[in-house]
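[1] no FASTA, just this:
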């Protein structure tokens, strides 16, 4: 083997160009974290667990930087990041747990121009609550955000509708700005502030509701809704998005896992609204405009309360005897049963 065939390892020094000069303004810790996140994303892609990763835009995406323990330090309850001479001037939404240090600190800026510091740490106060025998069925809606099997109805505040005039005014102001100046950026930030105001109030309400439901009940039964398909109805898309049903379910599930509660998800085709919770009779049709109906047994049903009671009964069937909550979609004496009977008779 000649010398030309010998493989050699060479080290090159990286000199940032003018386009990448901003990378040297920050610590190397968040840059290394970006590479780790990229590796995780590609690992999930090649394992066929996720789609192909896409690059985030420096201007349009949410700006964030993640610092590990080597990139920050806490002094007098205030974090100081690498390459910073003074600690961050922050206002804590709640104090950190006593005797626990954060493993990472994420600094981010939303589209409204607000900065956030999110420390990640283990909270020893999060532990399973004492077991309770209470169970509740939860039916989500638009007229009322939540209807419980106990008969309680929680009103839908419709946060987007309250700020719709303010949002429309800000969007019209943005559309009138001339491109190429700094005015569109200012108007775009004003639109983002209105959206942030709506989202903050919505998140605050959902967090309070889910915390209350998880603390009061051991078993919580909800319905599996395909929100992605439901928002294709252009008449109800805005109201459904404002209700945030998917976010409600996500908050309920992770809080139930924290505090040792059980969340039972009923199949979306379960006829909770058309089924009489008293006699078990199934109504053939139930249009959306029908809010109350009377069954042959003489029971007058509120549509939402009846649905919540049926969801609770289905949840009890799952927790008590392991029964399924999927509706029966084929007749017991259909072709499938005939084929099974024929296969058993074959020698």
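    Good, I have the coordinates. Bear in mind that the values here come from a model prediction, so they are computed numbers and not experimental data. Numbers count the residues shown, from 1 in each chain.
[2] From here on, just use CA atoms for contacts and neighbour counts.
    Fine.
[3] residue boundaries of the helices in the stretch 151-300 of the chain?
    Ranges of helices in the stretch 151-300 of the chain, per DSSP state H, counting those that start in this stretch, are 159-162, 164-175, 183-216, 227-230, 237-243, 245-258.
[4] closest one to residue 123 among the ones you listed?
    With Cα to Cα, the closest approach to residue 123 among the helices of the stretch 151-300 of the chain belongs to helix 245-258: 10.7 Å.
[5] which helices and strands does that closest one pack with?
    Using 3 or more Cα pairs under 8 Å, 6 or more residues apart in numbering; DSSP states H and E, the elements in contact with helix 245-258 are helix 183-216, strand 262-266.
[6] Report all helices and strands that the first one contacts.
    Meaning helix 183-216. The helices and strands touching helix 183-216, judged by 3+ Cα pairs under 8 Å, 6+ apart, are helix 159-162, helix 164-175, helix 245-258.
[7] next one: that helix to chain centre, how far?
    On the basis of Cα atoms, centre = their mean, to the nearest Å, helix 183-216 sits 13 Å off its chain's mean C-alpha point.
[8] So for that helix, what gets flagged as buried?
    For helix 183-216, the neighbour count (16 or more other Cα atoms under 10 Å) marks 184, 187-196, 198, 202, 206, 209-210, 213-216 as buried.
[9] In this structure residue 277 contacts residue 306, no?
    Yes: using Cα atoms under 8 Å, residue 277 is in contact with residue 306, at 6.2 Å.
[10] and here's the other structure:
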């Protein structure tokens, strides 16, 4: 590959742990409940107006309503204006997604009202000195909240556009910064080309014969999850013991999520730093998870998240990610190109025409690479 100079603007999220004091946490919880009320009220307005007048209430109309409502509601006046206004944008996005699904013939899924405890984040849409959120003395300054302790475990590169303050199911607080940065690539990655076949038996097989084993984070913790779920179901609703059991279950789910993301980040980073061209399949993951026998294993593997990581990390590293049609990659012989049908249970590819014997997933990875190279040459 030759040297290239290119510039690309991308948005990245940086997530850091927050440690609000008791007073700040109490205030943040009140804000979440107020935002939940705004969301549900705005949703009800749209629903009732459509049923009564057969027209859609616009966000501008609802912004006027919110401005008037603040005059008589002290809870609305307590929260920052950016945070309150952003709730209306969420309602608008929820309806836009609903109408898009209707248009595409998908299951529509009408926007739902948020129950108590179901509204988990607030957004400051501007960041910087004199704005809704900023850094001050090594802490995160949130307007009307104050200085909140934050663990900045890594440096932020780029321009912070927004910050989301969220509370997870285990009761921990986080700040998620949306950061815009410009990537300048002065040199392409000149590493070798590789094909990658994602699977369930193995996480992935590469065309060079190497294997990435499937860690199965969910499966390994399944017994503990079932025990925690049973323990929760036995507790009296509204009791302290039930809340403790709920938090224990939430911590287990959070641990699995963090383990999976750590694994995916490390593997995707290793691949883009090692290879100059990475060929993968175009996977219809939404369609695949409809298979109830495989849905849990597919979700546990995290293919969709992995592909998204590969895509943006390849752009940063100067590598190329090429997606190909997976049709026939498992049945075709990578050695002679002949069709060699095999059942899913057959894990070894044996070609009766050229005598090639190798792992069926490695064979598929080689075919994926062939397709990608053909696309590049076209």
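    Alright, I've got the coordinates. Keep in mind that this is a model prediction, so the values were computed, not measured.
[11] I'd like to know how far the aligned partner of residue 33 of structure 1 in structure 2 sits from residue 59 of structure 2.
    Taking TM-score structural alignment, residue 33 of structure 1 has residue 86 as its aligned residue in structure 2. Taking Cα to Cα, to the nearest Å as the measure, residue 86 of structure 2 falls 10 Å from residue 59 of structure 2.
[12] try residue 325 of structure 2
    Distance check for residue 325 of structure 2 against residue 59 of structure 2: by Cα to Cα, it reads 41 Å.
[13] Those two: who's more crowded?
    Neighbour totals were compared for residue 325 of structure 2 and residue 59, and residue 59 leads with 16 against 13 (other Cα atoms under 10 Å).
[14] Let me see the contact set for that one.
    Going by Cα atoms under 8 Å, 6 or more residues apart in numbering, residue 59 of structure 2 touches 88, 89, 92.
[15] What about those, which one has the most neighbours?
    Greatest neighbour count in the contacts of residue 59 of structure 2, by other Cα under 10 Å, goes to residue 88: 22 neighbours.
[16] Does anything pack onto the strand or helix carrying that one? Which helices or strands?
    Taking DSSP states H and E as the definition, one finds residue 88 of structure 2 inside helix 81-103. Packing contacts for helix 81-103 of structure 2, counted by 3+ Cα pairs under 8 Å, 6+ apart, involve helix 22-53, helix 59-70, strand 121-124.
[17] So what touches the last one?
    The contact list for strand 121-124 of structure 2, computed with Cα under 8 Å, 6+ apart, reads 31-32, 35, 82-83, 86, 132-133, 162-167.
[18] Can you name the next helix or strand after it?
    Scanning forward in sequence from strand 121-124 of structure 2 by DSSP H and E, the next helix or strand is strand 133-136.
[19] residue in structure 1 matching residue 331 of structure 2?
    In structure 1, residue 331 of structure 2 lands on residue 274 (TM-score structural alignment).
[20] Next one: the corresponding residue of structure 2 for residue 229 of structure 1 relative to residue 106 of structure 2, how far apart?
    Counting by TM-score structural alignment, residue 229 of structure 1 corresponds to residue 287 in structure 2. Distance of residue 287 of structure 2 to residue 106 of structure 2, given as Cα to Cα: 12 Å.
[21] same deal with residue 250 of structure 2?
    Here residue 250 of structure 2 is placed at a distance of 31 Å from residue 106 of structure 2 (Cα to Cα).
[22] can I get the contacts of strand 121-124 of structure 2 in JSON lines with neighbour count?
    Shown next, in JSON lines, are these (neighbours: other Cα atoms under 10 Å):
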{"residue": "31", "neighbour count": "22"}
{"residue": "32", "neighbour count": "22"}
{"residue": "35", "neighbour count": "25"}
{"residue": "82", "neighbour count": "16"}
{"residue": "83", "neighbour count": "20"}
{"residue": "86", "neighbour count": "18"}
{"residue": "132", "neighbour count": "21"}
{"residue": "133", "neighbour count": "24"}
{"residue": "162", "neighbour count": "19"}
{"residue": "163", "neighbour count": "25"}
{"residue": "164", "neighbour count": "18"}
{"residue": "165", "neighbour count": "20"}
{"residue": "166", "neighbour count": "21"}
{"residue": "167", "neighbour count": "21"}
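[23] Name all residues that make contact with the residue nearest to the spatial centre of structure 2.
    The C-alpha lying nearest the average C-alpha coordinate of structure 2 belongs to residue 305 (Cα atoms, centre = their mean; 6.3 Å). Residues near residue 305 of structure 2 by Cα under 8 Å, 6+ apart: residue 264.
[24] what lines up against residue 310 of structure 2 once you look at structure 1?
    By TM-score structural alignment, residue 310 of structure 2 lines up with residue 252 in structure 1.
[25] Quick check: the closest residue to that match other than its chain neighbours vs residue 157 of structure 1, distance?
    Leaving out its chain neighbours, the residue that sits closest to residue 252 of structure 1 by Cα to Cα, 6 or more residues apart in numbering is residue 210, at 5.4 Å. The gap separating residue 210 of structure 1 from residue 157 of structure 1 is 16 Å, by Cα to Cα.
[26] Done for today, thanks.
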